[in-house]
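Q: coords below, sequence missing:
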C-alpha cells in the first residue's frame, strides 16, 4: 500500500467512526482497527487524532471549489457572480451535509473541532471581501463594509443550507433555484449604485 492509500483509509475509517459513535469514541485504536492498520501507523502518518480531524476537514473543505468560483469564474456582474457562488456553495454543502452536521454536533463538546471548522467560513469571508472590494473599485457596487457584506451573504447561504439539510421542504417547498434567484436579486439590488 502506498502512503496516500493508507492515509485515505485512515481518514475514511475515522470519518465513519466519528459519524457512528462520535469524536470521543473514535479512538486511534478503533480507527486503526477499522482501517486495517497498526495504531503506530496512524501516529506515523498523522501524529494524533486531532491531525486526523484536520485531514478530514481538509478533505471535505469546499475552499478550492468556492475559491475557483470567486476568483476565476467571476464575470464582474454582481447578480450572476453571487448566484453562481450561492448555487455552488449549496450544492457542495448538501453533498457533505452529514459531515457538516457531525461537525456542528461534535464542535459543542470539542473546541478543537470548532477551531478547525471556523477556518472554512473565515477563508470564504476573506475571498468574498476581496470580491466586494474589487467590485466597489470598479464602481459596480456602492460603498459598503466588505466584512459585513460578506457575512450577510454567508448568513443567507448558511441559513438556507441548514434549513434544507435539517428540515428538508418542511419550512418551504419553494424550489432552490427560485429561492436563490429571488434572494440574490434582492441582495444585489441593495448593493447596486
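A: That came through, no problem. Here the structure is a predicted model, which means the values were calculated and not measured.
Q: could you use CA atoms for every contact and neighbour count after this?
A: Noted.
Q: show me where this structure has helices.
A: Here the chain has its helices, by DSSP state H, at 3-21, 28-35, 39-45, 49-60, 63-71, 78-95, 97-109, 111-137, 146-167, 176-191.
Q: second one coming, line it up with the first:
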C-alpha cells in the first residue's frame, strides 16, 4: 500500500496531508545575499531583495540571522573561511606559506569584487555593518598566526605579526583598488615576486 511521506491529519472532511516545508540550503541564502550586496551595495541590499533572490520568505532570513547585518556577517564569515585554508597550517617553508597566503588573498579580492570596497567605504560609519567588521580582521588574523609561527621559529624578523601580514597583503589590496578605479593600469601581481620582496625586508639572517 502506498503511503504519503507528508504528515497527515484526520479532519472532518477526511484525511488531509500537509506538504512538509522543503529544507533550505544555507548556501543558497548566502549566495543570494552576496550577489545582491555585490550588485547593489550594502545599503541598498535589503533583506527583501535577498529573500526574493534566494526564493525564500523574508521571515526566514530574520529567523535564521536576526537582521541584515548578521546575515552579511555570515556571508563574510563563509568567504573568509575560503581564504587560503591550505596555508593556515605553517610548514618549515616560509616562502611557500607566504605565497599561498598572497595567492589566496588575491583570489578572495577577485571573488568578492565590489563587496570588499563597499565594505571599506561604509564600515567606519554605518552601524548596520557593526556585525561584519570583526570578520575580515579575524581572517587576516589567521594569516598573522602563520607569520607569528615563522617569527617564533626564527625565520622572520619582527615582534608584531599583524604589522607583518599587513605589509605582506597591503600591495594586493592597493593594486585591486587602483585596478578598480582604472582597469589595466596595474598588471596582476605575481605572488612569488611579492613574497620575495617581502622577505628581502623581513627575513632573518639565519634564513
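A: All right, it came through fine. The shown structure was predicted, so the numbers you read here are calculated from the model rather than taken from an experiment.
Q: could you dump the helices of structure 1 to a markdown table with mean neighbour count?
A: Output for those, formatted as a markdown table (neighbours: other C-alpha atoms under 10 Å):
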| stretch | mean neighbour count |
| --- | --- |
| helix 3-21 | 17 |
| helix 28-35 | 19 |
| helix 39-45 | 15 |
| helix 49-60 | 17 |
| helix 63-71 | 16 |
| helix 78-95 | 18 |
| helix 97-109 | 16 |
| helix 111-137 | 17 |
| helix 146-167 | 16 |
| helix 176-191 | 15 |
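Q: who's in contact with the aligned partner of residue 102 of structure 1 in structure 2?
A: Under the alignment by TM-score structural alignment, residue 102 of structure 1 pairs with residue 118 in structure 2. By C-alpha atoms under 8 Å, 6 or more residues apart in numbering, the residues touching residue 118 of structure 2 are 41, 42.
Q: report the central residue of structure 2.
A: residue 79 (2.6 Å; C-alpha atoms, centre = their mean).
Q: contact partners for that residue?
A: Per C-alpha under 8 Å, 6+ apart, neighbours of residue 79 of structure 2: residue 108.
Q: where's it relative to residue 195 of structure 2, distance?
A: Taken as C-alpha to C-alpha, to the nearest Å, the spacing of residue 79 of structure 2 relative to residue 195 of structure 2 amounts to 23 Å.
Q: go on, residue 85 of structure 2?
A: 18 Å.
Q: what do you get for residue 11 of structure 2?
A: Using C-alpha to C-alpha, we find residue 11 of structure 2 at a distance of 71 Å from residue 195 of structure 2.
Q: residue 146 of structure 2 too?
A: Taking C-alpha to C-alpha, one finds residue 146 of structure 2 at 14 Å from residue 195 of structure 2.
Q: same thing with residue 88 of structure 2?
A: Applying C-alpha to C-alpha, the value for residue 88 of structure 2 to residue 195 of structure 2 is 16 Å.
Q: could you do residue 41 of structure 2 as well?
A: 33 Å.
Q: for the residue in structure 1 that residue 71 of structure 2 lines up against, which non-adjacent residue is closest in space?
A: Using TM-score structural alignment as the criterion, residue 71 of structure 2 maps onto residue 52 of structure 1. If the residues on either side of it in the chain are set aside, residue 52 of structure 1 comes closest to residue 46, at 6.0 Å by C-alpha to C-alpha, 6 or more residues apart in numbering.
Q: what do you get for residue 108 of structure 1?
A: In space, and not counting its chain neighbours, residue 108 of structure 1 is closest to residue 114: 7.5 Å by C-alpha to C-alpha, 6+ apart.
Q: my understanding was that that neighbour contacts residue 107; is that so?
A: Yes - under the criterion of C-alpha atoms under 8 Å, residue 114 of structure 1 makes contact with residue 107 at 4.9 Å.
Q: mind listing the shared neighbours of these two?
A: By C-alpha under 8 Å, 6+ apart, no residue touches both residue 114 of structure 1 and residue 107.
Q: check contacts around the match of residue 71 of structure 2.
A: 10, 11, 14, 46.
Q: so how far is residue 102 of structure 1 from the first one?
A: What it means is residue 10 of structure 1. According to C-alpha to C-alpha, residue 10 of structure 1 and residue 102 of structure 1 sit 18 Å apart.
Q: identify all contacting residues around stretch 159-174 of structure 1.
A: Outside stretch 159-174 of structure 1, the residues that touch it by C-alpha under 8 Å, 6+ apart are 90, 93, 94, 97.
Q: from those residues, pick the one nearest residue 36 of structure 1.
A: Proximity of the contacts of stretch 159-174 of structure 1 to residue 36 of structure 1 (C-alpha to C-alpha) peaks at residue 97, which lies at 26.8 Å.
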